[in-house]
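**Student:** Quick one, structure for this:
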Amino acid sequence: MVFSSLIFLFLFLPITVLIYYVSPMKLRNAVLLAVSLIFYAWGEPIYIFIMIFSTVFDYFNGLLIDKYRYRKTIARAIFIFSMIGSLGILGFFKYSGFVVNNINLLLNLHIQAADLPLPVGISFYTFQTMSYIVDVYKGKVPVQRNFISFGAYVTMFPQLVAGPIVKYDDIAGQLVTRKVTLDRFGEGAELFIRGLAKKVLLANNIGLLWTSVKSTPIEELTVLSAWLGIIAFTLQIYFDFSGYTDMARGLGKMFGFDFMENFRYPYISKSVTEFWRRWHISLGTWFREYVYIPLGGNRLGLMKQLRNLLVVWFLTGLWHGASWNFIIWGLYFGFFVMIEKLLLLRWLGRMPASVSHVYTLLVVIIGWVLFEMDTLASAWHFIGVMFGFGGHDFADRQTLYDLSTNVVFLVVLACCATPLPGKILAYMKEKWRVAGVIVVPMIYVIFMVLSTAYLVNDTYNPFLYFRF
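**Tutor:** Coordinates of the predicted model:
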């Protein structure tokens, strides 16, 4: 089940909200746990046992680490056992086929790799349980002795499928006590509807253009169509993922939780370093706190800092998927981050903002080719077309048609990827009393009606980060 579906919007969510709010406060974590398990089992009834096992596994590991806290050898052994277990489950389902295929390629073997579907959200909830165990082991958070509360944290359906990755420390207090007012619920509903509109009205529609370009044989692509297609994907993945995250954060507020902001207008960035401070913030925060800093961060000299960055970006790519495309994509961005740290950031700071902005967008757009294509070979071929290699025409009739029918929509999307729409809504609420009371709520009603109409009439409703 995904948030942008009619069954979630008009069946699951209303029933869940009703049950949650008629329940006594002390039972609400249990309600949240129960509905989260139903939400997950709706599409993957078998793989729910993996999530339950991970929850039980690290609940007891946390208790044991706390019990043997002053017997360092035992506590360390339990900690290592927990890390191996969590990474082992993630590795088996997500990376075993990739490892076997590469062994076959290197050694000319024919080992049969198990064709296992990837359990939805496994990368997210595995990272959450791991961060909990690390923080308990380091004494940063008290162990959670209430299994229902811990289970609600791990399985919480608003952020289960696609994040943001919520560290236990961030919501430990909210699991015990949280307050929901009508205004807070309304803020959550507004955030959810904005996310729904971004996902359904913007991402889905511009995604049709990318789907058309991607399905075109490489020899038939023109230079302009390649650029038009990858720009469409650049916008699609932002509105798709950030829209889904907004829905998650909105749902969190509706149930009394504050989840961290995961996107902060990344396409207005003036460096690759800044882009990654604005894109998938919770993932970057996780790797910084649990990989980069433990490796030494920037405290051990320049060479080790660059090594640590290389490790982080390799893992960032690998986290996204079991493919060399993702690994190269991660290292590609790591290269630019390291070059900026060594030299380029000083130059970018002296350049006009427009130049540094164009540079950043160019790097990011090319990166999305590596991310989205099925193989490295297809990515290189597509990039070659973008830059005129291979004798491709600059444009043809189909390209001009695609451009003319999408140019206005692309401009709208570009504006919506900036803080401008949010500032307009905030200004209307603050300065125009009638707008704050009538116009703005009507805008959200229109968003909801249009999104619903789209979902009723269209079958194209992918979620790109569902595969991670």
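
**Student:** only C-alpha atoms for contact and neighbour calcs from this point on.
**Tutor:** Fine.

**Student:** List the contacts of W329.
**Tutor:** G317, G367, L370, F371 (CA atoms under 8 Å, 6 or more residues apart in numbering).

**Student:** and this one, so I can compare the two:
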Amino acid sequence: MLFNSISFLIFLPIVFGLYWFVFQKNLKLQNAFLLLASYVFYGWWDWRFLGLIIASSAVDYWCGLKMSTVDSQQSTENSANSTIEGPGKETGNKNLTKKQPWSMVSGLWTGKRLYLTISLTFNLGLLAFFKYFNFFIDSAADFISLLGFQPHISTLNLILPVGISFYTFQTLSYSIDVYKGKLKPTKDPIAFFTFVAFFPQLVAGPIERASNLLPQFFKKREFEYQQGSDGMKLILWGLFKKMVIADNCALVVNPIFENYQTASGLELIMGAILFAFQIYGDFSGYSDIAIGVAKLFGFDLMTNFRTPYFSRDIAEFWRRWHISLSTWFRDYVYIPLGGSRVTKVKAIRNIFIVFLVSGFWHGANWTFIAWGGIHAALFIPIFLIGKNRVHLNEGDHMIPSFKELIQMISTFTLVSVAWVFFRANSIGDALGYLIRTFSNPLFPNSFNWFGYHLRVALVIFLVLEWIGRKRSNWIEIIPLKWYRYPVYFLVAFSIMYWGVFTQKMDFIYFQF
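**Tutor:** Predicted coordinates:
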């Protein structure tokens, strides 16, 4: 079910009304109803995939409880050992006193690790099978062909379950945090299953941590006007980003990338720039809508984007782009590898691993791995000279300095070049696109700029993004609430007038 569809326009008010007016007095019934609504929302694409998310939830719920049991046993047996080995007493078997502690701790540690291994194996196994099985088969076949053999390897006709990369990482973070002792496992299956399947952010994030979202299912929720109002603002602005910016950019971008061999240099430059705006408008638009819808039901989700195209270097860009994913890899991959608290060589290795894995997370194609590798290559020089944490705030000035403007343009240019690999069908197409950008005539005999309304919308979009870069929504800069209603009307009117309604426009990140 798409956020920008008629079905969701009907679904949301019904769920909202029942949630607040029928189930409000009973927290468990509220959670159970949210779980049912989330499964309906997810099953709208293909009900058969409900089995996967239910299985993933069940395995991690069970693993969390089992790890808690191991902790309890360890605590109890450690207490018993303290009694046996207490000062001035020796009431137990001497051999037990000498050998029991090490074997006991070793066994319990192995037991706890076992359940984490089950969680990781099951979830990553599902992800690998549905998302990467054909990729590995095709890559193996290509490698064998390079050796001079003709392999006869068959692939499977697999359908990628929508949102599997997102809910897999979300539920894995729960298992890992329980294993590390950072989080106590929940004994409420309804709350946990709802946490995994929470429909506003189920399909394309933000990838929530259990420590932030799960406790909210145990607190009594009362409807708050301000929270609902903030949610509606985010939904409205998210729809503008998606339907006016992203979808109109797509109408220009798709033909250019599909026919880049015949496009002029200027058209290729324009295609790369507009794709940068397309993917940002599409993905951040989804995140805004997701956060806004969650607010309507009394939940607070993490911010996923903070005006990343105003970044002054690549390091700042990654602190502002897809924050829920970048922080996930930081906490569960980069830091466990040693982070930056190791030798420079190992730190560079860790950075490459994180960026390459991040690229591979996006899809089963070498283009995504190349995209991650490019960002690693751009990030490492900044890291080596110790400048990766220079730009930690947006600054207080209303207009950027000339130096900052150059830094922003340079960073955006580098990011846009990397986006070409992200968007292209193959490495060869990406390289061909970039080569033709600088080898083709810059201006063709006849050139049609993209639509006037899109140019106007992009300028307005950039100005408003800059003005509201320190706020959750730029509308907050309007001091009096009554002055905001004409603005709401203008944004809604622009969506109706400039939005793309003539064809179905899926969110880009649904494929991940």
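
**Student:** Quick TM-score on the pair, please.
**Tutor:** Superposed pair, TM-score by TM-score structural alignment, normalised by the length of structure 1: 0.92. Supporting alignment: 457 aligned residues with a CA RMSD of 2.2 Å.

**Student:** tell me which element Y40 of structure 1 falls in.
**Tutor:** According to DSSP states H and E, Y40 of structure 1 maps onto helix 28-43.

**Student:** residue range for whichever helix or strand comes after that helix in structure 2?
**Tutor:** Heading C-terminal from helix 28-43 of structure 1, the first helix or strand you meet, by DSSP H and E, is helix 48-67. Aligned by TM-score structural alignment, helix 48-67 of structure 1 falls on residues 50-69 of structure 2.

**Student:** What is the three-state secondary structure of the aligned residue in structure 2 for R145 of structure 1?
**Tutor:** Superposed on structure 2 with TM-score structural alignment, R145 of structure 1 falls opposite K187. At K187 of structure 2, secondary structure determined by DSSP: H, G, I helix; E, B strand; the rest coil is coil.

**Student:** Please report how far K187 of structure 2 lies from K66 of structure 2.
**Tutor:** As judged by CA to CA, to the nearest Å, K187 of structure 2 and K66 of structure 2 stand 11 Å apart.

**Student:** quick one, which of those two is more surrounded?
**Tutor:** Taking neighbours as other CA atoms under 10 Å, K187 of structure 2 and K66 compare with K66 leading, 18 against 12.

**Student:** which stretches of the stretch 301-450 of structure 1 form helices?
**Tutor:** Along the stretch 301-450 of structure 1, counting by DSSP state H, counting those that start in this stretch, helices occupy 302-320, 324-339, 345-350, 353-372, 376-386, 397-416, 420-431, 433-434, 440-457.

**Student:** Compare those helices and give me the one nearest L107 of structure 1.
**Tutor:** Between L107 of structure 1 and those, the shortest gap by CA to CA is with helix 324-339, which sits at 17.8 Å.

**Student:** Kindly calculate the angle that the closest one makes with helix 353-372.
**Tutor:** Using axes from the mean of the first three to the mean of the last three CA atoms, to 10 degrees, the inter-axis angle of helix 324-339 of structure 1 relative to helix 353-372 is 150 degrees.

**Student:** most neighbours per residue, which of the helices of the stretch 301-450 of structure 1?
**Tutor:** helix 324-339 (a mean of 21; mean count of other CA atoms under 10 Å).

**Student:** rewinding a little: give the buried residues for the helix holding Y40 of structure 1.
**Tutor:** The neighbour-count check on helix 28-43 of structure 1 (16 or more other CA atoms under 10 Å) flags 28-40 as buried.

**Student:** now the residues you listed in CSV, with distance to E190 of structure 1?
**Tutor:** Output for the buried residues of helix 28-43 of structure 1, formatted as CSV (distance: CA to CA, whole Å):
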residue, distance to E190 of structure 1
R28, 23
N29, 24
A30, 26
V31, 24
L32, 21
L33, 24
A34, 25
V35, 22
S36, 22
L37, 26
I38, 25
F39, 22
Y40, 24
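
**Student:** just to revisit the earlier point, relative to structure 1, what is the average displacement of the match of helix 48-67 of structure 1?
**Tutor:** Taken over the aligned residues, the distance from stretch 50-69 of structure 2 to structure 1 averages 0.8 Å (mean CA distance after the TM-score superposition for structure 1).

**Student:** Give the buried residues for that stretch.
**Tutor:** 50, 53, 56-57, 59-68.

**Student:** And for stretch 216-226 of structure 1?
**Tutor:** L221, T222, V223, L224, S225, A226.

**Student:** Return the member of those nearest to Y137 of structure 1.
**Tutor:** A226 (49.7 Å).

**Student:** which one in structure 2 is aligned with that closest one?
**Tutor:** For A226 of structure 1, the residue aligned by TM-score structural alignment is L268.

**Student:** So its match sits against I256, correct?
**Tutor:** Yes: using CA atoms under 8 Å, L268 of structure 2 is in contact with I256, at 6.8 Å.

**Student:** My understanding was that H453 of structure 2 contacts I495; is that so?
**Tutor:** No: H453 of structure 2 lies out of contact with I495 (CA under 8 Å); the separation is 11.7 Å.
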